[in-house]
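S.K.: Got a predicted structure plus its sequence, pasted below:
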Amino acid sequence: MPVKVESFDSLDGAARALSAARSARFLGGGTLLMRAVNDGDQSFDTLVRAVDPASRQVRSEGDGVTIGAGVTMAEVVAHRDLSFLAPVARVVGGPAVRNMATVGGNLFASSPYGDFTAALLALGARLELVGQGGRGIEIDEFLRDRERYVGSIVRTISVPRPRDPGAFRFAKVSRIKPKGIALLTIAAYLPQSAGRIRGARVAYSSMGPRPLRATAVERALDGQYLDAATIEQAAAVACDGIEPHTDGLASAWYRREVAAVHLKRLLTGERR
């Protein structure tokens, strides 16, 4: 079945075309969607794209940064105001993928992809969808019901900038370095006040169909000093309330076994 491509000058025009055609998909960087085209996916026959320059902008606003959904991983790495996210973007595929893959596209990526989204989840990002009149949506809400937004276009992603660079931590676990597909990704935001963690957010990717919060770990960390005893308690509940999946990369059993090990390494600052 032939696939046609429709281009628009604005995200709003693309959104109207997308809502009018049930068999259309929005084309951002195309790193995953073009794979589906090449594999002969019959679930869509139209690709809608936009050449809106606003979607490639990055703006610093107060204590945060607003990222256009069309910003690529390579642009994240190169942008001065996104230095705290550069280590995350740097492990998304190889150079060719990073030159195409977008921040907005990663929000819709299914496991085992979605490493960047795990970081956004840990940081408590907020999304603006096209056609919502500027109304924002928390990334937690978006991911809980992501299928509902498959026909939507993300305009921007607003991310709080960590005041303490050491408060944000990220680790991608893969069999092939530096650009292998993740067996497990962990992102943690651990702001502190008077030496104690306040408002911990810990997120996993490749531990389910979409990135998710490790709420048991967050409870173990919140209000505590980040010492050896606290880290042991957090590692002990690394998979509480989480059901890892089995795929061609690893079994659910393996993911459950290694999650605590890598969480502990992340919290102690150990790099491997």
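M.R.: It's in. Keep in mind that this is a model prediction, so the values were computed, not measured.

S.K.: contacts and neighbour counts: CA atoms only from here.
M.R.: Will do.

S.K.: quick check, distance from stretch 22-41 to the centre of its chain.
M.R.: 19 Å (CA atoms, centre = their mean, to the nearest Å).

S.K.: Then stretch 1-18?
M.R.: 24 Å.

S.K.: what does that stretch rub up against?
M.R.: For stretch 1-18, the surrounding residues in contact (CA atoms under 8 Å, 6 or more residues apart in numbering) are 24-26, 37, 40, 42, 44-52, 55, 130-131, 151-153, 155.

S.K.: So which of the residues you listed sit within strands?
M.R.: Those of the contacts of stretch 1-18 mapping onto strands are 24-26, 46-50, 155, per DSSP state E.

S.K.: Tell me the one of the residues you listed nearest Ile139?
M.R.: The closest of the ones in strands among the contacts of stretch 1-18 to Ile139 turns out to be Arg155 (CA to CA; 13.3 Å).

S.K.: So what's the residue count around that closest one?
M.R.: Neighbour count of Arg155, defined by other CA atoms under 10 Å: 22.

S.K.: Included below, for side-by-side comparison, is a second structure:
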Amino acid sequence: MAFTIETYATTAEAARAMGADARFLAGGTLVMRDVNAGDQSFTRIIRSTDPALTAIRGTGDGISVGACVTLHQIVANPDLAFLAPVARQVGGPQVRNMGTVGGNLFAPHPYGDFTVALLAIGAKVTTAQGQKPVDDFLRDRDRSGLVTEILIPRPRDPGSFGWHKVSRTKPKGASVMSIAAYLPREGGRIRNVRIAFGAMGGHPLRATGAERALEGQSLDASTIARAAAVTLEGLSPPTDPLASEWYRREVAAVHLTRLLTRMERS
């Protein structure tokens, strides 16, 4: 099947060119896989040379990351050091050199580990239609339009962010599940807690029950146990070739406990 490749100088032009018959080419780890698989749902490939798409810049209490910034760039940037452990566990070096932050937002289950971290940290996604929280973006990502920028909050305490990945092939296998937690503290109490799971639904989801159990509490063994008891609230674990729904339900609380215990001790 023949594809038309269109290149535009600005994201605005590229956004106008997008349509139901088009896919945007960022790193290519998703789009080219579909091309090689003979996907006939699109015939045009859109790309842009706009330098804003590959820029990383500070914005006060946050960091603006262009949608075409690669995961390798995340690892190499000192301002994003708290996200480096997440990016390092996405595929091998070749994938990280090509895979982009914007593309990861669209990665289907069980992929999209970096998006799990973005959901936990409370990132915002900018598209041609405007900016929205990543929570809202994920609920409607198939109709979101062209992503141009991701605004990542800068945690005041890097230790308030934690990451845990469960896979059968280490260190770069697809996730049985992944967990990211953001536990900012004020006066020893957790405020505005966010916990996100990957591979526990059609897209990354927040563990709303565990969040409620931790909000306003100190992080200790009893609080962690209460959060673990309601881990599955807000989640919808699937069955796939990596693991069954039953297995994911059985081990989710175990792995959340491990992550929170590690954060308590850090």
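M.R.: Sure thing, it's come through. Please read these numbers as outputs of a predicted model, since none were measured by experiment.

S.K.: mind listing what the counterpart of Ala24 of the first structure in the second structure touches?
M.R.: Residue correspondence to the second structure (TM-score structural alignment): Ala24 of the first structure is matched to Ala22. If you count contacts by CA under 8 Å, 6+ apart, Ala22 of the second structure has them with 42-46.

S.K.: Now which residue in the first structure aligns to Glu211 of the second structure?
M.R.: Under TM-score structural alignment, Glu211 of the second structure pairs with Glu218 in the first structure.

S.K.: Give me the buried subset of the contacts of Ala22 of the second structure.
M.R.: 43-46 (16 or more other CA atoms under 10 Å).

S.K.: would you list these in TSV and tack on distance to Gly188 of the second structure?
M.R.: Below are those laid out as TSV (distance: CA to CA, whole Å):
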residue	distance to Gly188 of the second structure
Thr43	55
Arg44	53
Ile45	51
Ile46	49
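
S.K.: Hmm, Pro211 and Ala122 of the first structure touching each other?
M.R.: No - using CA atoms under 8 Å, Ala122 of the first structure makes no contact with Pro211, being 9.7 Å away.

S.K.: Can you show me the strands along the stretch 1-150 of the first structure?
M.R.: Remark: strands assigned in the stretch 1-150 of the first structure by DSSP state E, counting those that start in this stretch are 4-8, 24-26, 46-50, 58-61, 64-68, 126-129, 136-138.

S.K.: The second structure: matching residues for the last one?
M.R.: So the one you mean is strand 136-138 of the first structure. So strand 136-138 of the first structure sits over residues 131-133 in the second structure, by TM-score structural alignment.

S.K.: mean shift of the matching stretch relative to the first structure?
M.R.: Overlaying the first structure shows stretch 131-133 of the second structure at a mean distance of 1.1 Å from the equivalent residues (mean CA distance after the TM-score superposition for the first structure).

S.K.: what does that stretch contact?
M.R.: Here stretch 131-133 of the second structure has contacts from 122-126, using CA under 8 Å, 6+ apart.

S.K.: Mind listing what's buried along that stretch?
M.R.: 131-133.

S.K.: Stretch 186-206 of the second structure too?
M.R.: 190-191, 193-206.
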